[in-house]
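*Asks:* Fold the following and give me the result.
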Amino acid sequence: MTDRNDLRLRPLPDEVTLLLAELAAPPRLVAHLRLVHDVAVRLADGVAAYCPGLAFDRAAVLFGAATHDIGKTVHRAELSAPGSAHEPAGRGLLLAAGVPPELARFAAGHAQWGPDSAVEDLLVSLADKAWKNRRVPDLEDLLVTAPARAGGGERWEVFLALDELLTAIGDGAEERLAYQALFPTA
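*Replies:* Next up, the predicted model:
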C-alpha cells in the first residue's frame, strides 16, 4: 500500500489500511481508495475554508471516501466493469468489522444522492467523481445549496468557488488515472 510514482497522496486512515489488508484488497482498489480519499481531503478542506459556518463531519467524509468501494473486495469484477453489487456488500463488510452504521452507509450510498442527502454524503459522492475530473452538475448543485444556506454567500458565489476548487482538482486527473492504472486488479 505504498506509492509507485511521485504522486503525493495522503495515506489512508490506519484502521482502513488494516481492514483492506485483512480483506486482501486488490492493489487497484487500494490505489483507487487512496485517490478518492486524497480528493475528499481537498474537497472537505476547500468547502470548510470557503464556508466555516457549514457544519459537517470531516472525519466521516474521509472515512467514507477511504472505504466507499470496499465491497469490491468481494465483487472484484466491478473493479473493471460496471456494477452495484459492491455497494450493499461493502456496507455489510464494514458492519461485520464493527464500523458504526453511520460510517458504513457510505459504502452503500456513494452512488445515490438527492436533495435529502447530508453534506458528508455529497462530498464522498463528489470525491468519487472529481478524482477523474468527472463533473456532475446535479450533484454539484446539491452541494452548492448547503454552504449558501449556511451563510457562505449567494448561490452563484458558492458555485464559482466550488467550480474553481473542482477545476483545480480536475487538473490532476490524468496523473491520478495513470497512477491507478499502475496497479493490478487481482
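
*Asks:* Could you use CA atoms for every contact and neighbour count after this?
*Replies:* OK.

*Asks:* any idea which helix or strand comes after the longest helix anywhere in the chain?
*Replies:* With secondary structure taken from DSSP state H, the chain has its longest helix at helix 27-50. Of the helices and strands lying after helix 27-50 in sequence (DSSP states H and E), the nearest is helix 58-67.

*Asks:* what comes up buried for stretch 145-159?
*Replies:* In terms of neighbour count (16 or more other Cα atoms under 10 Å), stretch 145-159 has its buried residues at T145, A146, P147, A148, G152, R155, V158, F159.

*Asks:* I'd like the structure of this one too, to check against the first:
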Amino acid sequence: MTPALPPLPPAVVDLLDALDAPPRLRAHLALVHEVAVTIADHCAATGLDLDREALLYGAATHDIGKTVHPEELSGPGSAHEPAGHALLRERGVPERLARFARSHASWGEPGVTVEELLVSLADKAWKNSRVRDLEDRVVERLATATGRAPWEVFLDLDDLLTRIGDDAPRRLAVQAAYPVR
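*Replies:* Predicted structure coming up:
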C-alpha cells in the first residue's frame, strides 16, 4: 500500500488529474509543497511579507512540465521547465503563478524574486540537498527584506533546513513508493 501524500491545493489536484500526471510526479510535487509550507510559515513568523499563494502554487507545480517530458521523471533534463511554463499559461494560469515552472532551476539569474528563491530552496531541501550559493542568496534577501542581521537569518535558516533535512528519508521513501508511470 502506498503512503498517503500531503495535500495539494485543489486547483493543482484538478490540473494534475486533467493532465493524467504520473504518480511519482504527484508525489514529488506534494512533498516539495509540504516543505514549501514549512518554509513559508517560518518566513511569516520572521515578519517577511511574501506572496504566499504564489510560493505555494509554484512549489506545487514547479515540475509540471514533466507531464510533457516524462523521461525527465527518472533522468536528467531541463526541457520540462519551459514546457511547464507554457502548459500553465495555455491553461490560463497567470504569469505570477506560472513562472515557477520555468524559474525553479535558474535561481542564480538576475531578477529572481524571493518567492522563486524559496521554491528553489524547497525543491532542494525536501531531499536534504544543501546548496550554499542558493542559501546565501536566500539569507541575503531575507535579511534585506526583514531588516534582520544576516548572521541571525543564517542561523534561523540553517536550523530550519536541518529540521527539514532530518525528515528527508521519510519523504524520499514516500516518493519512491509511487511508480514513475
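
*Asks:* The longest helix of the first structure packs against which elements?
*Replies:* Taking 3 or more Cα pairs under 8 Å, 6 or more residues apart in numbering; DSSP states H and E as the contact definition, the neighbouring helices and strands of helix 27-50 of the first structure are helix 58-67, helix 119-130, helix 155-170, helix 173-181.

*Asks:* Which residue numbers in the second structure does the shortest one align to?
*Replies:* Going back to what we said before, that points to helix 173-181 of the first structure. Mapped onto the second structure using TM-score structural alignment, helix 173-181 of the first structure covers residues 168-176.

*Asks:* After superposing, tell me the mean distance of that stretch to the first structure.
*Replies:* Taken over the aligned residues, the distance from stretch 168-176 of the second structure to the first structure averages 0.5 Å (mean Cα distance after the TM-score superposition for the first structure).

*Asks:* Now do that stretch: distance to the chain's middle.
*Replies:* Taking Cα atoms, centre = their mean, to the nearest Å, the mean C-alpha location of stretch 168-176 of the second structure is offset from the chain mean by 16 Å.

*Asks:* in which helix or strand would I find the aligned residue in the second structure for G90 of the first structure?
*Replies:* Aligning on TM-score structural alignment places G90 of the first structure opposite G84 in the second structure. Using DSSP H and E, G84 of the second structure sits in helix 80-90.

*Asks:* Let's have the buried residues of stretch 145-159 of the first structure in TSV, adding distance to L94 of the first structure.
*Replies:* Putting these into TSV (distance: Cα to Cα, whole Å) gives the following:
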residue	distance to L94 of the first structure
T145	30
A146	28
P147	30
A148	33
G152	34
R155	36
V158	34
F159	34
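
*Asks:* equivalent range in the second structure for stretch 117-133 of the first structure?
*Replies:* Taken onto the second structure by TM-score structural alignment, stretch 117-133 of the first structure occupies residues 112-128 there.

*Asks:* Would you mark the buried spots in the matching stretch?
*Replies:* Neighbour counts over stretch 112-128 of the second structure (16+ other Cα under 10 Å) mark 114-128 as buried.

*Asks:* closest to P6 of the second structure among those?
*Replies:* When these are compared for distance to P6 of the second structure (Cα to Cα), W126 wins out at 12.7 Å.

*Asks:* My guess is that closest one contacts P169. True?
*Replies:* No. Counting by Cα atoms under 8 Å, P169 is not a contact partner of W126 of the second structure; they are 9.3 Å apart.

*Asks:* got a list of what P115 of the first structure touches?
*Replies:* For P115 of the first structure, the contact set (Cα atoms under 8 Å, 6 or more residues apart in numbering) comprises L142.

*Asks:* Next one: it from L143 of the first structure, what distance?
*Replies:* When distances are taken as Cα to Cα, to the nearest Å, P115 of the first structure and L143 of the first structure turn out to be 9 Å apart.

*Asks:* ok so, going back, check the mean deviation of the helix holding G84 of the second structure from the first structure.
*Replies:* After superposition onto the first structure, the mean distance of helix 80-90 of the second structure to its aligned counterpart is 0.6 Å, using mean Cα distance after the TM-score superposition for the first structure.
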